[in-house]
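Enquirer: Give me coordinates for this.
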Amino acid sequence: MKKFLIPIGVLIAVIVIIAIMIVPRYNSLVNLDEEVNQKESQIETQLQRRGDLIPNLVSTVQGYASHEEEIFTDIADARSRLAGASGDVEELAEANNEMTSALSRLLAISENYPDLQASEQFTGLRDELAGAENRIAVARQDYNTAVQEYNRNTRTFPGNIIAGIFNFDEKAYFEADESAQDVPDVEFNTNQDDTDGGE
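Expert: So this is what the prediction gives:
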């Protein structure tokens, strides 16, 4: 009987040691995964907030530049693509870049309409859009920081073993097109400077 107790005791000890090593690392990966999900949700919230501004902005510009139909169509297409992109960060980032580019073109067109530039409604919406773009940039940076920490833990030993066993896959960064990201800030400053300079 004692011959069987020793192997069983050793087996139990091995299981306990493995559990002590695995459980904390597993829980850490779960927490990091949840952090990434929460940060992704923040990006989606900020994109939605910006999306809510777009119809008013487009409507205001249309009042002054109704013949610029192509840009209005591009914005509508980008907005619907952005709305349908949830769930995949890479697709969301692409749709966001498309929207940012379309909005930049809309703001560039607005420079051709001094009455629009002087409109308080347009100026207020433009400023709100600038704030939304800044919040999106912060949310994107927070998300990418969380992804970096998560990916580091899933790729380093012993986390990579636990990640492989429990299917903690590497997460994608929210990549923004740098030119699309920079243009709105330049447009806002340029518009304000041009308006001031024109007066």
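Enquirer: contacts and neighbour counts: CA atoms only from here.
Expert: Noted.
Enquirer: any chance you could map the helices in this protein?
Expert: 2-64, 69-83, 89-110, 114-118, 120-155, 159-165, 178-198 (DSSP state H).
Enquirer: Of all those helices, which one comes closest to residue 171?
Expert: Residue 171 sits nearest to helix 120-155 of all the helices of the chain, at 6.2 Å, using CA to CA.
Enquirer: Counting by contacts, list what the closest one packs against.
Expert: If contacts are counted by 3 or more CA pairs under 8 Å, 6 or more residues apart in numbering; DSSP states H and E, helix 120-155 sits against helix 2-64, helix 159-165, helix 178-198.
Enquirer: Dump the ones you listed into a markdown table; add mean neighbour count as well.
Expert: Output for these, formatted as a markdown table (neighbours: other CA atoms under 10 Å):
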| stretch | mean neighbour count |
| --- | --- |
| helix 2-64 | 15 |
| helix 159-165 | 17 |
| helix 178-198 | 14 |
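Enquirer: The structure of the following sequence is requested for comparison with the preceding one:
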Amino acid sequence: MISLLIVFGLIAAVILYVIVTYNGFVTLREKTNEAWSGIEVQMKLRYNLIPNLVETVKGYAKHEAGTFEAVTRARNEAMANDGSPAEQAEAENMLSGVLKSLFALAEDYPELKANENFQSLQDQLSEVEDKIQSARRYYNGMVRDNNIKIDQFPSNLVANAFNFLKAEFFELAEDEEAARKPVDVKFD
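Expert: Next up, the predicted model:
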């Protein structure tokens, strides 16, 4: 009788562990999805600022059409990218690079740097860049927690049984050293 109670107790403990661990995986998955959504919101704000910035600079630098086309093309490619975090990071790296060239172009036009609209857009873009970095850190933290739990024993048994998968980090490309530098939007 006592051995039967011990067996039922062990079975109940295992079932309880599986339920708690499963729910933990669901929570981590949803927090990771929420964190990715935060990155997407900030990137959309960035995408919306770029056309205004380009139009403001265009008014001062009419003969720089190639730069404007590159910025527009990079923005459109980044917006259209619905791929993995790694693919999105690659598109964002390209966009950051062309934005740097746009701001470098603005250096040649002192009257542009003094323009209130340009200054306002520059400040807004800087703020959005900071929020994107913060959202990336939060997302990568959630991915780390999720992936650790998937790898740890005995929770990995539950992860494998219910097909919980590791998430991808949102990282800059390792071979693009310039992409690791933040977009400089200060002209002071």
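Enquirer: what's the TM-score here?
Expert: TM-score of the superposed chains, computed with TM-score structural alignment, normalised by the length of the second structure, equals 0.89; 183 aligned residues with a CA RMSD of 2.1 Å.
Enquirer: hang on, the earlier thing: with distance to residue 171 of the first structure as added columns, please give the helices of the first structure in JSON lines.
Expert: Formatted as JSON lines, the helices of the first structure follow (distance: least, CA to CA, whole Å):
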{"stretch": "helix 2-64", "distance to residue 171 of the first structure": "9"}
{"stretch": "helix 69-83", "distance to residue 171 of the first structure": "20"}
{"stretch": "helix 89-110", "distance to residue 171 of the first structure": "9"}
{"stretch": "helix 114-118", "distance to residue 171 of the first structure": "42"}
{"stretch": "helix 120-155", "distance to residue 171 of the first structure": "6"}
{"stretch": "helix 159-165", "distance to residue 171 of the first structure": "12"}
{"stretch": "helix 178-198", "distance to residue 171 of the first structure": "21"}
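Enquirer: re the thing from before, including distance to residue 80 of the first structure, could the helices and strands packed on helix 120-155 of the first structure go into JSON lines?
Expert: JSON lines is the format used below for these (distance: least, CA to CA, whole Å):
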{"stretch": "helix 2-64", "distance to residue 80 of the first structure": "10"}
{"stretch": "helix 159-165", "distance to residue 80 of the first structure": "35"}
{"stretch": "helix 178-198", "distance to residue 80 of the first structure": "18"}
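Enquirer: wait, which of those is closest to residue 76 of the first structure?
Expert: So among those, helix 2-64 is nearest, using CA to CA, at 8.9 Å.
Enquirer: Relative to the first structure, which residues correspond to stretch 138-152 of the second structure?
Expert: Aligned by TM-score structural alignment, stretch 138-152 of the second structure falls on residues 142-156 of the first structure.
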